[in-house]
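Visitor: Generate coordinates for the sequence data below:
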Amino acid sequence: MTLVAIEAALAAGELLRQGFGTNFSISSKEGRHNLVTEYDHKAEKLILDFISQNVPNSHFLAEESGFSGKDKGGICWIVDPLDGTVNFAHQIPTFAVSIAAQRQGKIISGVIFLPITHELFVAEIGKGAFLNGQEIRVSQVRSLEESILATGFPYDLAKNPFHCIDHFTDILKVGIPIRRMGAAAIDLAYTAAGRFEGFFEVELAPWDVAAGKLLVEEAGGKVTSWDNTLFDIHSRATIFASNGHIHNSVSAILNRTV
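Guide: A predicted model of the protein is given here:
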């Protein structure tokens, strides 16, 4: 299962790498900055076709095509063919392919591939998390003063900016630096690898977080909602992923603005 996801992610990543910086069609979905390119569609078709050919009874939840295939009790593949579309469209080399396999409601494997840096993050439930074949663990930083967090903003931020601004500034007031990569899958992969101490965001879709959530957990981290309760990848609510050591302290700050 995981090997199929890896092969699909690598093939899609190579397609994206070849298309990066070329002329391609771009359109918007729900807002000016919620973009989709022809490479989102091409990469998604490649992934779904490859998995369908190699794993019978698969069905899919993918960003561009939604639900497809028949649920016959097999694997549900949760696919973001190009996380970081805005970056890709603006020739910013920070984007990823994200593929997760779900069985009976549980994510059992996850793959995130960054085509430009050629970093392949892989996790399998109960077997750990890996970057290019080397096991990774979350950061061991325990103090907020030494931490770096990542975040992102929803595409409809202009409709209700104050909620995002409040929790963003509350974190800054504590003195924690914040980075914004523009791709939640990368934020979660970097948290799993110990590059960030944590990541928080709101209104993310299942394909944004499914593979990354497993990566963080298999690397020894923790993933919850902002209020420290169980996080459901289908909820499109709040998510906070961390190394575990700073979880309660940051969760308390985030929960003040929910």
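Visitor: Every contact and neighbour count from this point should use C-alpha atoms.
Guide: Fine.
Visitor: can you pull the contacts of Glu96?
Guide: One correction, residue 96 is Ala, not Glu. Residues counted as contacts of Ala96 (C-alpha atoms under 8 Å, 6 or more residues apart in numbering) are 13, 81-84, 112-115, 183, 185-186.
Visitor: From Leu131, how far off is it?
Guide: Distance, Ala96 to Leu131, by C-alpha to C-alpha, to the nearest Å: 14 Å.
Visitor: which residues of the stretch 151-258 of the chain fall in helices?
Guide: 161-173, 184-192, 206-218, 247-255 (DSSP state H, counting those that start in this stretch).
Visitor: With respect to Gly19, which of these lies nearest?
Guide: helix 184-192 (19.6 Å; C-alpha to C-alpha).
Visitor: next up, for comparison:
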Amino acid sequence: MTTADPLSLHGPPLAAVLDPVLDQATSEIEAFRSGPELVRFKRSVHGGMEPVTELDLRLQDLITAALERAWPGLPVIAEEGRESIGPIPDDCVLVDPLDGTAPFLEGSPAFAIAVCLVRSGRPIQAIVDLPAYQLRVSVTDSAMTVTGDVDRLPTFAPDIVVTSPRHTELATRLLPSRPVAAVPTASVKMILVALGRARAAAYLPAARGSAAPWDYAAAALAVHAAGGEVRDPAGRDLARTRPARVDGWLATRHAPRPPGDLKPLMRPAR
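Guide: Next up, the predicted model:
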């Protein structure tokens, strides 16, 4: 195996490498939907158990093979097969082959394929594919391209805060003056913000659970390219810092800064 030349990371655009693969992935998803759903459970990197399907594994293999052909020797850090989160290399690709497996199995459209190219410890290109919405978002450090009809996505009123289903009760207590809506899957929540379908989305710091780098890095770059920001509880901009495990995040399209009443969302849960 050859060693990746960091300069080669400026070579083929991520979209050029993955668009054909993601089209094939859509076919794989449709075939899985029409066949028997073979599901097993794995120990997640956060502890506890979560579902994984043969589809997750097939999509990961398809994406990884395409990336390795484009950038031989460049590490691919993919979700499936991992039981822990180690340090993220300076140059790598983060892959979540099916972000939102549980919602997908429940029939929800809120699932995504997310891939993020990292160079010198910082996200520089990303793709977030939302097959159920026939929507694909491709991102560079400063530009975003959307393929598909954004109107397929749900729209939330400007004062609504979107959060994970298991965090809605806590978010309502922390923000008594704000309505809260539940949307599963980190990538989907952030893309709603990036595309102006929601003004704010959050993953609350909790006693159990955190966000892995492949959960958020691609979609956080999309929010950044759209003029918004995603910050963790320490205030770090997740599109401008090395991807790592984070305890929570807040994505907003507010300018010049999020309303102060959203700050309680990033306080550690007790």
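Visitor: circling back to that earlier point, could I get the helices of the stretch 151-258 of structure 1 as JSON lines with distance to Ile125 of structure 1 and mean neighbour count?
Guide: Shown next, in JSON lines, are the helices of the stretch 151-258 of structure 1 (distance: least, C-alpha to C-alpha, whole Å; neighbours: other C-alpha atoms under 10 Å):
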{"stretch": "helix 161-173", "distance to Ile125 of structure 1": "31", "mean neighbour count": "14"}
{"stretch": "helix 184-192", "distance to Ile125 of structure 1": "14", "mean neighbour count": "29"}
{"stretch": "helix 206-218", "distance to Ile125 of structure 1": "7", "mean neighbour count": "28"}
{"stretch": "helix 247-255", "distance to Ile125 of structure 1": "22", "mean neighbour count": "18"}
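Visitor: what about those helices, which gets the closest to Ser65 of structure 1?
Guide: Across those, closest to Ser65 of structure 1 is helix 206-218 (C-alpha to C-alpha), at 11.7 Å.
Visitor: so that closest one matches what in structure 2?
Guide: Counting by TM-score structural alignment, helix 206-218 of structure 1 pairs with residues 213-225 of structure 2.
Visitor: What strand or helix carries Arg136 of structure 2?
Guide: strand 135-140 (DSSP states H and E).
Visitor: I'd like the next helix or strand past that strand.
Guide: Next element after strand 135-140 of structure 2 (DSSP H and E): strand 144-147.
Visitor: list the helices and strands that next one packs on?
Guide: strand 135-140 (3 or more C-alpha pairs under 8 Å, 6 or more residues apart in numbering; DSSP states H and E).
Visitor: chain center to the strand it packs on: distance?
Guide: 12 Å (C-alpha atoms, centre = their mean, to the nearest Å).
Visitor: Now do it: which range of structure 1 does it align onto?
Guide: Taking TM-score structural alignment, strand 135-140 of structure 2 hits residues 119-124 over in structure 1.
Visitor: residue contacts, the most centrally placed residue in structure 2?
Guide: Ranked by distance to the mean C-alpha position of structure 2 (C-alpha atoms, centre = their mean), the top residue is Ser187 at 3.2 Å. The contact partners of Ser187 of structure 2, by C-alpha under 8 Å, 6+ apart, come to 99, 111-112, 114, 128, 215-216, 218-219.
Visitor: same check, this time on Phe41 of structure 2
Guide: 49-52.
Visitor: from these, which ones fall inside strands?
Guide: In strands, defined here by DSSP state E, the members of those are 49-52.
Visitor: which of those residues sit farthest apart?
Guide: It's Met49 and Val52 that sit farthest apart of these, by C-alpha to C-alpha, at 9.6 Å.
Visitor: shared neighbours of these two, which are they?
Guide: 41-42.
Visitor: who's more crowded, these two?
Guide: More neighbours surround Val52 than the other of Met49 of structure 2 and Val52, with 20 against 12 (other C-alpha atoms under 10 Å).
Visitor: aligned partner of the more buried one in structure 1?
Guide: Aligned against structure 1 - with TM-score structural alignment as the criterion - Val52 of structure 2 pairs with Val36.
Visitor: ok, back up a step: same check for the contacts of Ser187 of structure 2, but in structure 1.
Guide: Retained in structure 1 by both residues aligned by TM-score structural alignment, their matches' C-alpha atoms under 8 Å are the following of the contacts of Ser187 of structure 2: 99, 112, 114, 128, 215-216, 218-219.
Visitor: The contacts of Phe41 of structure 2 into TSV, with extra columns for distance to Asp247 of structure 2?
Guide: Below are the contacts of Phe41 of structure 2 laid out as TSV (distance: C-alpha to C-alpha, whole Å):
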residue	distance to Asp247 of structure 2
Met49	19
Glu50	19
Pro51	22
Val52	23
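Visitor: just those residues now: which is nearest Leu175 of structure 2?
Guide: Glu50 (29.4 Å).
Visitor: I'd like the distance between that closest one and Asp99 of structure 2.
Guide: For Glu50 of structure 2, the distance to Asp99 of structure 2 - C-alpha to C-alpha - is 12 Å.
Visitor: Between the two, tell me which one has more neighbours.
Guide: Between Glu50 of structure 2 and Asp99, Asp99 has the larger neighbour count (other C-alpha under 10 Å), namely 27 against 14.
Visitor: And the helices of the stretch 151-258 of structure 1: which comes nearest Gly73 of structure 1?
Guide: helix 206-218 (18.9 Å).
Visitor: And the closest one, what does it pack against?
Guide: strand 76-83, strand 96-103, strand 106-114, strand 119-124, strand 128-131, helix 184-192, strand 222-224, strand 238-242.
Visitor: May I have the distance across stretch 236-255 of structure 1, first residue to last?
Guide: 16 Å.
Visitor: Centre of the chain to it, how far?
Guide: 16 Å.
Visitor: Near Thr22 of structure 1, how many residues? Count them for me, please.
Guide: So Thr22 of structure 1, with other C-alpha under 10 Å, has 10 neighbours.
Visitor: Same check on Ala101 of structure 1?
Guide: Residues near Ala101 of structure 1, counting by other C-alpha under 10 Å: 26.
Visitor: The strand holding Arg136 of structure 2 vs structure 1, mean deviation?
Guide: Once the two are superposed, strand 135-140 of structure 2 sits an average of 0.7 Å from its aligned residues in structure 1 (mean C-alpha distance after the TM-score superposition for structure 1).
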